[in-house]
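> Return atomic coordinates for the entry below.
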Amino acid sequence: MTTGRRGRWLHRVLPERGTIRKDLVAGLPGAISGVPDGMAASVLAGVNPVHGLYASMAGPIGGGLTSSTRLMVITTTSAAALAAGSAVAGVPEEDRPGAMFLLTVIAGLLMVLAGVAKLGRYTRFVPHSVMIGFLSGVAANIVFGQLPDLVGADVSGPFALAKAWDLITHPTLADPAATLAGLTALVLLVALQRTRVAAYSALIALIVPSLAVALLHAGSVPRVRDNGAIPSGLPTPVLPRLEDFSFSLLAGAFAVAAVVLVQGAGVSEAAPNPDRTRSNPNQDFVAQGIGNLLAGLFRGQPVGGSVGRTALNVSAGAAGRWAAVFSGIWMALILLLFAGTVGAVVMSTLAAVLIFAAIGSLRPGAMLAILRTGRISQIAMISTFVATLFLPVAAAVGLGLVLSLLLQLNQEAIDLRVVELVPRDGGGFVERPAGRRLDSQRVTLLDVYGSLFYAGARTLQSRLPDPTGARRPVVVLRLRGRVMLGATAFTVFADYAERLADAGGRLYLSGVDPAMVQQIRRNRTVERVDGVRIFEASDVVGESSLKAYQAARRWLNS
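The predicted structure follows:
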């Protein structure tokens, strides 16, 4: 890094004198709310709750220093925790933390590589319906999966819905004291939601029932320390063990990276920079990757741009990136002073926090809008939602994306329309539906609306006017605005040109972009047919099509 670039980077990163106090104060509510959020995320991931706290310390510091969206808080999220938990579910319990750290580091590396490769623009290809279906499925999974913990029941089942069904069919498994503590936490969360202490409602919902359980000496109620010892003090950096690597872990890291990057892109849109400078999605990819690398090295779990923590950061008066950084520093102080008390938290209260957050994350308005939009959006959302309930997260996201892509390609093929342009005496063209058959000794100028990739090209083949029975028909096919086409489209053009040639006619291509001209000549499929002529596009709209039309008329009259 040159001296000038280093100076500009330091200027962007160092706290400003006028905002440092605001950011210092704004970071504290985030750190406090990060205690229940981080512990709950660890419950979803199936590891000791302290690892969520470690991630809530390292992620905001590493991500906050490097993100282009300066108010975004990079910390634990339910979707990332669920994806990570799905990836390590088959790992023996004693080896699961090590596998989680390695998964977090691999996911961080993938995010950094995605940012360096400038893949930020590809987040727009993830359909809104797939993301809503996935996030709704994640919320439902959290509710179903945490119901047994809410009532202290030891249930069995291969996935969250099956565990909830086991509880429903065996209600005697519930522990009365744990159930009372969990329901008390839920009541507190609802009651405090619209009060001045709403930002601390999750922490209060953990503390009050846990204190009551401790005072009543209810030994049957599961606590956080039952899942493993809670070490005091700050974590030391540890390199993950490569022997924990597996291909299922790699697939899980890809799933975590995909979920985190898409969610992060949504967070950056919802939290614009105070000075109105545009966020750089590639830089945010790198920032989330750095947050995960740091979290993994400090024995934490995956992190990403958090919708809830970012909203809290903004509402607490954050002025810049250091609010997120201070949130991580405050968390370090909490770990240093109060880590030992974390073990006394009742597990059913964590379940209550997760259930409340999951229900609050549901977006019924967005779901209804998608259901009213059309069949493709409906199928994409519902199928992704159902897949998330029954399949591993990586498979559910992949299925939703593949199905959405297939439906979109099918819709593009259906939406393709071929029209005829008839030149007017005074200039310009009149548009009308293209005929089913071509006339003899006549020039037909055609334009195409819709995609010509994949199935779209084959749809065009079936909708082009039929030259069978015509004598010397000429077709001018207008391609303006298309920079590149696939091999299927060129095969369709060549086939149509041959059919026209068999009838004694010709195919002219007009409005062809210079880049496509080179592509056609490299392809050597279209130009090998006798009589094919190409008219390159000019700055004047319709000029090359008119030239092609006039050239075709001259050829017919020659």
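> going forward, measure contacts between C-alpha atoms and count neighbours the same way
Will do.
> Which strand or helix spans the nearest residue to residue 103 once chain neighbours are set aside?
Among residues not flanking residue 103 along the chain, residue 253 sits closest, at 5.5 Å (Cα to Cα, 6 or more residues apart in numbering). For residue 253, the host element (DSSP states H and E) is helix 247-270.
> Another sequence for comparison is provided below:
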Amino acid sequence: MFKDNRFNRLTANDLKRDLVAGITVGIVAIPLGMAFAIASGVKPEYGLYTTIIAGVLVALFGGSRYQIAGPTGAFIPILLAIVLEFGYEDLLIAGFMAGIMLILMGVFKLGGLIKFIPRSVTIGFTAGIAIIIFTGQIENFFGLENMEKKEYFHENIIQIIQNLSTLNLYSIFVAALGVLILIFVPKLFPRAPILLVALIVPSIVAFLFFPGKVDTIHTAFGSISQSLPSFQFPELSWNKIVTLLQPAFVIAMLGGIESLLSAVVADGMTGKKHNSNRELVGQGIANLATPLFGGIPATGAIARTATNIKSGAVSPFSGIFQGVFVLITILLLAPFASHIPLASMAPILIRVALNMSEYKSFTHIIKLKSSDSLVLVVTFLLTVFVNLAIAVQIGLLLAMFSFVKQMSEVLGIEKVVPDQLKEEINGGKSLETKCPQIVFFTIDGALFFGAADRFQSMITYSINRKPTVLILKMKHVSFIDTTGGANFASLITDFKKQGGTILLAELNNEILDMIKAEGLYDKLGAQHIFKDSKDAVDYGLNLINVKKCPLCSKAGTNTCQVFQQSKEMKEIG
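Take a look at the predicted model:
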């Protein structure tokens, strides 16, 4: 179904570069996988399982050469909410269902729809997610006790305030050390695997100098297994499917959006082009498989994909090597990972939150004080205080209304005097005076539900002056929907009742087909549709009653009659 040439013509040197890139990304992915899993309310090894399985499957079946998939920060609030409301087992089912949805999205070629999601919506919900991740790490940073994870943002803030007195100075020291490492080590040692250093050094300090004084992965979640879990198919039931349909859809939508955004970033960095529909299928296969081994939902990770490219990756083999490296690391070093303090993971997730926030883009859109600013703020606030599903739905709805309003204002309706009338009426001496029996409009834009009322009201104003002929030049009309068609039909009916005739000119083939489909072609009559507006005006001049024309009688000479007589003479000649 999808042609795959991502593995073609690889050399031994290419595989070597992929191996180096895979190991480099694996070093970055290990701390992030554990941190994202913990922040999502599940055991850290589940994040590692996801890193391995999703990383390999997306590399094999995805649509990008460089995509690195795994757990991401964007999923944290969604997964945590599902775990709190439904539990870990149902999270696996929701992830499995999301995988099916992603595959269907790819099969039905919905990958191109990413371009229709406004930037104000994506910036709004990613900034909201960043705030949730940031505040979610205050507990681990300060070592607060008696904390209970809540579904809503304000409830968690209240928990933090109520338990501030339980802060742990040892945890603060460990977290502060991690922050200093993240700030200064890249400046001194640019090539150092900064996230791994920020995780290992504070862990060693805590283990050597104050063991047992801070919460660790072991005290919070137990020991990390040195092997992959066994295959287990989720227990599906119709009630669970119905209940988890919305959470699964949110996972699928966010996973699709983030993976395609990541692939676009990779395209920009490399000049290569990804296959968006194949990418969705690959992400779907990954999310279908990871729950079967205890993994959480995954998507394309922008930061890890960028790291992969910068490390010299050539093909999807780098993603496969990354998964194998993480697997070997678990098998060899899992017991040591159990001693990692939760406080040492807090700075890593805080850094992720800051990178996600896109604060420069956020402030720029706010300063515009436009409809995009409103969409951004509403999406952001709903993400933080309600949930991501509602935020994206309302954000897209607001963006749609804004678009409709802007498009309705784009519709141009201009009343003009055709060249023939300019020449004939009053000998061209008074161009301000227009023929009262012929009204000529040029229509420019889309005649759709948002603009149909404006179109009808402006034309109706001219009809009230009771002209004999209404000519509409529609050369630049791009679209007519059913609402526009219905208003047009009403206009034709009303004008005919007054004894008038509507003539259409310069329609393109697409608009002509739309008019036929709406039944307007037969309602108008084929003889009233012209390829050239000059022909429409000539036809209209033959329809008007010159003797009753107040303009001609005032002029003292029957100019329009002269025009008609000259035409008749030409035809006889």
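> circling back to that earlier point, flag every buried residue along the helix holding residue 253 of structure 1.
249-265, 267-268 (16 or more other Cα atoms under 10 Å).
> And the residue nearest to residue 103 of structure 1, how close does it get to residue 322 of structure 1?
Separation of residue 253 of structure 1 from residue 322 of structure 1 (Cα to Cα, to the nearest Å) stands at 28 Å.
> Also residue 337 of structure 1?
22 Å.
> out of those two, which sits in the busier spot?
The residue with more neighbours, out of residue 337 of structure 1 and residue 322, is residue 322; 28 against 13, by other Cα atoms under 10 Å.
> tally of neighbours for residue 17 of structure 1?
8.
> In structure 2, what sits opposite it in the alignment?
Per TM-score structural alignment, the equivalent position to residue 17 of structure 1 in structure 2 is residue 12.
> same thing with residue 131 of structure 1?
In structure 2, residue 131 of structure 1 lands on residue 122 (TM-score structural alignment).
> and the next element down the chain from the helix or strand containing that match?
Under the criterion of DSSP H and E, residue 122 of structure 2 resides in helix 119-136. For helix 119-136 of structure 2, the succeeding helix or strand toward the C-terminus, using DSSP H and E, is helix 138-142.
> which residue numbers in structure 1 go with that next one?
Under TM-score structural alignment, the match for helix 138-142 of structure 2 is residues 147-151.
> what secondary structure does the counterpart of residue 170 of structure 2 in structure 1 sit in?
Alignment note: residue 170 of structure 2 maps to residue 177 in structure 1; criterion TM-score structural alignment. In terms of secondary structure, residue 177 of structure 1 is helix; the call rests on DSSP: H, G, I helix; E, B strand; the rest coil.
> ditto for residue 155 of structure 1
Classification of residue 155 of structure 1 using three-state DSSP returns coil.
> likewise residue 544 of structure 2?
Assignment for residue 544 of structure 2 (three-state DSSP): coil.
> residue contacts, the residue mapped onto it from structure 1?
Aligned against structure 1 by TM-score structural alignment, residue 544 of structure 2 finds its counterpart in residue 556. Contacts for residue 556 of structure 1 (Cα atoms under 8 Å, 6 or more residues apart in numbering) come out as 441, 442, 472.
> Tell me how far residue 556 of structure 1 lies from residue 107 of structure 1.
Separation of residue 556 of structure 1 from residue 107 of structure 1 (Cα to Cα): 64 Å.
> Please apply the same query to residue 205 of structure 1.
Counting by Cα to Cα - residue 205 of structure 1 and residue 107 of structure 1 are separated by 32 Å.
> Looking at these two, which one has more neighbours?
Taking neighbours as other Cα under 10 Å, residue 205 of structure 1 and residue 107 compare with residue 107 leading, 32 against 26.
> sec struct for the more buried one, please.
Counting by three-state DSSP, the backbone at residue 107 of structure 1 sits in helix.
> can you pull the contacts of the counterpart of it in structure 2?
Matched to structure 2 by TM-score structural alignment, residue 107 of structure 1 sits across from residue 98. Shown in contact with residue 98 of structure 2 (Cα under 8 Å, 6+ apart): 248, 249, 251, 252, 284, 287, 288.
> Residue 152 of structure 2 pairs with which position in structure 1?
By TM-score structural alignment, residue 152 of structure 2 lines up with residue 159.
> burial of its match, as a residue count?
Using other Cα under 10 Å: residue 159 of structure 1 sits among 16 other residues.
> try residue 471 of structure 1
Applying other Cα under 10 Å, we find 18 residues neighbouring residue 471 of structure 1.
> Please apply the same query to residue 370 of structure 2.
Residue 370 of structure 2, neighbours per other Cα under 10 Å, totals 12.
> Distance check, the match of residue 170 of structure 2 against residue 223 of structure 1.
12 Å.
> Among the two, which residue is more densely surrounded?
Taking other Cα under 10 Å, residue 177 of structure 1 and residue 223 do not tie; residue 223 has more neighbours (22 against 19).
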